[in-house]
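1. My questions are about this predicted structure, shown below with the sequence.
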Amino acid sequence: MAYTAKNYDHLKGGALKGLSDSQLDQHFGLYKGYVTKLNEIEERLATVDNTKPNYSYNEYSELKRREAVAFNGSFLHELYFENLGADNQISAGLKAALDAAGGQEKVLADLKACALGGPGWALLTRNRRDGKLHTYFVAEHHLGMPIEQDLLLVVDSWEHAYMVDYGTARPKYLDIIPENIKWSEVSKRFGK
């Protein structure tokens, strides 16, 4: 199955506060690159010899090591772009979960603190084990991803997400994220 990059041009033209079209175009291009590489890796995996995998080096082994990078890089970006759009339509269930976690402001402050932990991803999840909301920082697409989580809100805190508009001022970029959250999408994910 070949994956197709989605079009997020509806986020341009001032739809998001504090993110220019130039910033978004560069970010969309990087996302499309992940999708392209994912397709290349999967196409090669369909034909490569998998009978002699090796830790030191083997083509199959290398492709398998990079597959999760391209896969997660593709789909974390999709989740990020899809939870942007600035609306305040929070479902009753999500509101109750946010309140149980100390309130929307506290949860968003914790998510921002996670994102300031370094370049990577800040995630708001619902833990399937305890049913509670959690925030996590993931430094790379394929390392440290917590299991048994429903991804609700994804924030890209890699430099490519904000450098055009904010230079190295990650905190200023993160200040505008709450104003750009599409809570209806986060609520939809919570409801699944």
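-> Nice, thanks for sending it over.
2. For the rest of this, base every contact and every neighbour count on C-alpha atoms.
-> OK.
3. With adjacent residues omitted, what lies nearest to the residue nearest the centre of the chain?
-> The residue lying closest to the centre of the chain (Cα atoms, centre = their mean) is residue 76, at 3.3 Å. Leaving out its chain neighbours, the residue that sits closest to residue 76 by Cα to Cα, 6 or more residues apart in numbering is residue 154, at 7.1 Å.
4. in which helix or strand would I find that neighbour?
-> strand 149-156 (DSSP states H and E).
5. what comes into contact with that strand?
-> Under the criterion Cα atoms under 8 Å, 6 or more residues apart in numbering, residues 76-77, 79-80, 83, 115, 120-128, 177, 186-187, 189-190 lie in contact with strand 149-156.
6. Below is an additional structure, to be compared with the one above:
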Amino acid sequence: MTDYELDPLPYDYDALEPHLSEQVLKWHHDTHHQSYVNGWNSAEEELEANREAGDFSSSAGAIRSVTHNSSGHILHDLFWQNMSPDGGDEPTGALRERIEEDFGSYEAWRGEFEAAAKGASGWALLVYDTFSNQLRNVVVDKHDQGAIWGGHPILALDVWEHSYYHDYGPARGEFIENFFEVVDWEEPARRCEEAVELFE
């Protein structure tokens, strides 16, 4: 059985200030993200024990726990990777062209993405929809409710309150705007290119 581990942040805890504080990154990464890794490992252990014992009475709950916690771990990994102290620019190249093709303009995409982030109880995602071969914005509640089957995540924004409330209080919209001050489009561009190569 795979034992999942929490990777360190790809930058220092204070690297995204003043947009995201050192304290929030420490709490968010070391406590909240770690809890999803722990929850995934624990649920996998329970499923393995149930299979060995032939007792599946708790397996449905463990499967739900795998779905919730694995999604939390995967999305947090992406969230950290698509931010950088050197971020803040707009996308360029093939990703910019694809956004304009699928949404009409970068501004239209961003407006829709921000609306998704304001309405979500979990995450706003830009995904590559492998069924329709196009980019889509997705509202995800918790970590696993609202995802599109076959959706390949390109960009992730965590709007759980633990990601911003210490810094912004109830001003989620301000947090969403400042997220774009630290977005590093290199990783989303790589993920989009990977999806296009695989599915088109």
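-> Structure's in. What do you need? These figures come from a predicted structure and were not determined experimentally.
7. Check the gap between the residue nearest to the centre of structure 1 and residue 49 of structure 1 for me.
-> 29 Å (Cα to Cα, to the nearest Å).
8. and what of residue 96 of structure 1?
-> For residue 96 of structure 1, the distance to residue 49 of structure 1 - Cα to Cα - is 51 Å.
9. related to what we said a few turns ago, narrow the contacts of strand 149-156 of structure 1 to just the buried residues.
-> When these are checked for burial by 16 or more other Cα atoms under 10 Å, the buried set is 76-77, 79-80, 83, 115, 120-127, 177, 186-187, 189-190.
10. aligned partner of residue 157 of structure 1 in structure 2?
-> Alignment note: residue 157 of structure 1 maps to residue 159 in structure 2; criterion TM-score structural alignment.
11. correction: residue 37 of structure 1
-> Under TM-score structural alignment, residue 37 of structure 1 pairs with residue 39 in structure 2.
12. State the distance from the nearest residue in space to residue 164 of structure 1 that is not next to it in sequence to residue 16 of structure 1.
-> Of all residues not flanking residue 164 of structure 1 in the chain, residue 23 sits nearest, at 5.4 Å (Cα to Cα, 6+ apart). Separation of residue 23 of structure 1 from residue 16 of structure 1 (Cα to Cα) stands at 11 Å.
13. can you give me the helices for structure 2?
-> Under the criterion DSSP state H, structure 2 contains helices at 22-25, 34-53, 59-81, 93-103, 106-119, 165-168, 172-179, 186-199.
14. What is the second one packed up against?
-> Secondary structure elements in contact with helix 34-53 of structure 2, counted by 3 or more Cα pairs under 8 Å, 6 or more residues apart in numbering; DSSP states H and E, are helix 59-81.
15. And the helix it packs on, what does it pack against?
-> On a contact count with 3+ Cα pairs under 8 Å, 6+ apart, helix 59-81 of structure 2 meets helix 34-53, strand 151-158.
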